[in-house]
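Peer 1: Sharing a model prediction with you, sequence too.
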Amino acid sequence: PRLWPPIYWFGTDNVGEPLLVDIVNGAPFVLEVSLLTALYTTVLGLLVGIVAGFSGGYVDAALSFISQVLMTIPSLLLVMIMATMIHTNNPLILSGILSITGWTGLALSVRSQILSMRELPYIEVSRVLGLSGGYILFKEITPKIMPYVWINFILNMEGAVYASVGLYFLGLLPFQNYNWGALISEALGYGAYYGGRALPILIVPVVFVTLYMVALIELAYGIDEVINPRLRK
């Protein structure tokens, strides 16, 4: 590969296009899917957990039962089947597929935290003072669980990246020549196991996926330190 301009420093793909250009073109899709999947999963899990924990009774029992049933379904197999059936590159639809069962763990965790918090003395005092249920929920209870929700949001972004790249690597979604997962699959198809010109096509996407994961982990640590008073210096 040519050494100048700098876009050729990472090598070229099988048709001679700079790998850096492929990575840059594929990055928006990865960012959209990871962000939307985390958003769907977190919002749905938070809503279900809040309604179940704060309502109690039959509503709590029904929502908890649905969450537990969905949690027992093999999520990877379900996502692979749905991705193959729908076969789309639309980030909105693909994110919905990836988050189809991912919200259940957050919902049950939020429910359990609300169940334990609503019996605390200061919540009882708020009820005695005549404060509304909405005020108690959104001003007294929800802010206490937001650190956990934010960390869960970042973890869902990480899982979405792995899932989306994996689906393209397996060929279960429409081919995109600049998609990071498609690049990895293409590299292995051209014999990257044995080195040669196909090796950079394998290494470069893997490095950028790793860098994105590291960035998300550092972001999670930063958010935890900002919103958790015990970690502030």
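Peer 2: Now that the structure is in, tell me what you want to look at.
Peer 1: C-alpha from now on. contacts and neighbour counts both.
Peer 2: Fine.
Peer 1: quick one, what contacts Tyr212?
Peer 2: If you count contacts by CA atoms under 8 Å, 6 or more residues apart in numbering, Tyr212 has none.
Peer 1: Comparison target, given below:
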Amino acid sequence: MTALVTLAAPRDRLLGLPRSGKLVTGLAIVGFFAVLAVAGPLLAGDPEALVGGRLDPPSAGLWLGSTDTGQSVLAQLLTATRGSMLIGVVAGVLATAASLVVGVVGGYVGGWLDEAFSLLSNVTLVIPTLPLLILVADYVEDSGPFTYALIISVISWAGPSRVIRAQVMSLRSRDYVDAARVSGEPGWRIMVFQILPNLTPVIAAGFVWAVIGAVLTESGLSALGLGGGSVASWGGMLYFAQNGSALSMGAWWWFVPPGLFIAALGTGLSLINFSIDELMNPRLRKGAAA
């Protein structure tokens, strides 16, 4: 009975997020973009349809004006929100899953397997990210959202896996893990039910940063013209706005909204991550309360 209490205690302390203004604000911002990504394109209509003149300013009929070809900026913005959010979430899930496999298995098992995983992580970390992404994105013909997400996740899992590995190496020597091992539980069950729940804040923080990195990386690549010639993301909108001389023409309604959306989503995710940091570090919690 004592062993069961010991096993449950660390998990109860680590599960859950701190209730703070930063967390509520961050969740509200991210929730807004999630709703927009799901429902926005259904209400926006065809982003390629010609609905106005050349660079018409915002009006009652066109809330965000039109592009240089007469397309609705609002329709393109709502459609691009789904594309950018999809890339961020898919890349975040893939990168987090890879970092969990490498970090948890390697950190718990140790030995040659941990050394092999560590070597793989170190090699991935020293690869120049931007040139590799530009090369792969330019080489791959199918540059859809899932392709971008896969490419970005391949180079973004190594850093979080090192953090997870360090946490696992600390947790594997705890009393409740030793008790589970002595009781005859197999290694996979210990990793899944004893170690993994205690990594919840670390996993959540890694996922949040992976989403931020994926959205920013894709936006940067698309803004450089490596988005496959599509406006299905915020970066693609910025690319076509730049090509259409929106800045020199004073058409702020074309490039400001996608830039603001990128900044707002990054702010919301960062606020969530700060709240997770407060959960992991009690000193930050005390400082925020003071």
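Peer 2: Ah, there it is. Everything numeric here is computed off the predicted structure, so don't read it as measured data.
Peer 1: Mind checking the TM-score on these two?
Peer 2: The TM-score (TM-score structural alignment, normalised by the length of structure 1) is 0.88; 229 aligned residues with a CA RMSD of 2.4 Å.
Peer 1: What's the match for Ala107 of structure 1 in structure 2?
Peer 2: Using TM-score structural alignment, the partner of Ala107 of structure 1 in structure 2 is Ser161.
Peer 1: Give me the nearest residue to that match, chain neighbours excluded.
Peer 2: Nearest residue to Ser161 of structure 2 in three dimensions, chain neighbours excluded: Ser99, at 4.2 Å (CA to CA, 6 or more residues apart in numbering).
Peer 1: per the alignment, that neighbour corresponds to what in structure 1?
Peer 2: Aligned by TM-score structural alignment, Ser99 of structure 2 pairs with Gly45 of structure 1.
Peer 1: Which helix or strand contains that match?
Peer 2: helix 19-55 (DSSP states H and E).
Peer 1: how far is that helix from where the chain is centred?
Peer 2: Computed by CA atoms, centre = their mean, to the nearest Å, the chain-centroid distance of helix 19-55 of structure 1 equals 5 Å.
Peer 1: Give me the mean deviation of that helix from structure 2.
Peer 2: Superposing on structure 2 and averaging over aligned pairs (mean CA distance after the TM-score superposition for structure 1), helix 19-55 of structure 1 comes out at 0.8 Å.
Peer 1: re earlier: surely the residue nearest to Ser161 of structure 2 touches Val163?
Peer 2: No: here Ser99 of structure 2 does not reach Val163: they are 9.1 Å apart, not a contact under CA atoms under 8 Å.
Peer 1: neighbour-wise, which of the two wins?
Peer 2: Shown here are Ser99 of structure 2 and Val163; by other CA atoms under 10 Å, Ser99 has more neighbours (27 against 16).
Peer 1: and the more buried one, how far is that from Val154 of structure 2?
Peer 2: Separation of Ser99 of structure 2 from Val154 of structure 2 (CA to CA, to the nearest Å): 10 Å.
Peer 1: measure Leu171 of structure 2 to Ala264 of structure 2 for me?
Peer 2: Applying CA to CA to Leu171 of structure 2 and Ala264 of structure 2 gives a distance of 36 Å.
Peer 1: cool, Ser248 of structure 2 as well?
Peer 2: The gap separating Ser248 of structure 2 from Ala264 of structure 2 is 25 Å, by CA to CA.
Peer 1: Those two: which has the busier surroundings?
Peer 2: More neighbours surround Ala264 than the other of Ser248 of structure 2 and Ala264, with 16 against 9 (other CA under 10 Å).
Peer 1: Give me the spatial nearest neighbour of the more buried one, chain neighbours excluded.
Peer 2: Spatial nearest neighbour of Ala264 of structure 2, excluding adjacent residues (CA to CA, 6+ apart): Ile29 at 7.3 Å.
Peer 1: Show me what the helix holding Gly45 of structure 1 is packed against.
Peer 2: When contacts are defined as 3 or more CA pairs under 8 Å, 6 or more residues apart in numbering; DSSP states H and E, helix 19-55 of structure 1 sits against helix 57-72, helix 91-98, helix 104-117, helix 142-169, helix 180-189, helix 199-227.
Peer 1: of all those helices, which lies closest to Ile50 of structure 1?
Peer 2: helix 104-117 (6.0 Å; CA to CA).
Peer 1: Pull out the buried residues from the closest one.
Peer 2: The neighbour-count check on helix 104-117 of structure 1 (16 or more other CA atoms under 10 Å) flags 104-115, 117 as buried.
Peer 1: Also stretch 263-277 of structure 2?
Peer 2: 264-277.
Peer 1: want to throw those into JSON lines with distance to Val211 of structure 2?
Peer 2: Output for those, formatted as JSON lines (distance: CA to CA, whole Å):
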{"residue": "Ala264", "distance to Val211 of structure 2": "13"}
{"residue": "Leu265", "distance to Val211 of structure 2": "10"}
{"residue": "Gly266", "distance to Val211 of structure 2": "9"}
{"residue": "Thr267", "distance to Val211 of structure 2": "12"}
{"residue": "Gly268", "distance to Val211 of structure 2": "11"}
{"residue": "Leu269", "distance to Val211 of structure 2": "8"}
{"residue": "Ser270", "distance to Val211 of structure 2": "10"}
{"residue": "Leu271", "distance to Val211 of structure 2": "13"}
{"residue": "Ile272", "distance to Val211 of structure 2": "12"}
{"residue": "Asn273", "distance to Val211 of structure 2": "11"}
{"residue": "Phe274", "distance to Val211 of structure 2": "15"}
{"residue": "Ser275", "distance to Val211 of structure 2": "16"}
{"residue": "Ile276", "distance to Val211 of structure 2": "15"}
{"residue": "Asp277", "distance to Val211 of structure 2": "17"}
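Peer 1: And Tyr148 of structure 1? What does it align with in structure 2?
Peer 2: Aligned counterpart of Tyr148 of structure 1 in structure 2: Val202 (TM-score structural alignment).
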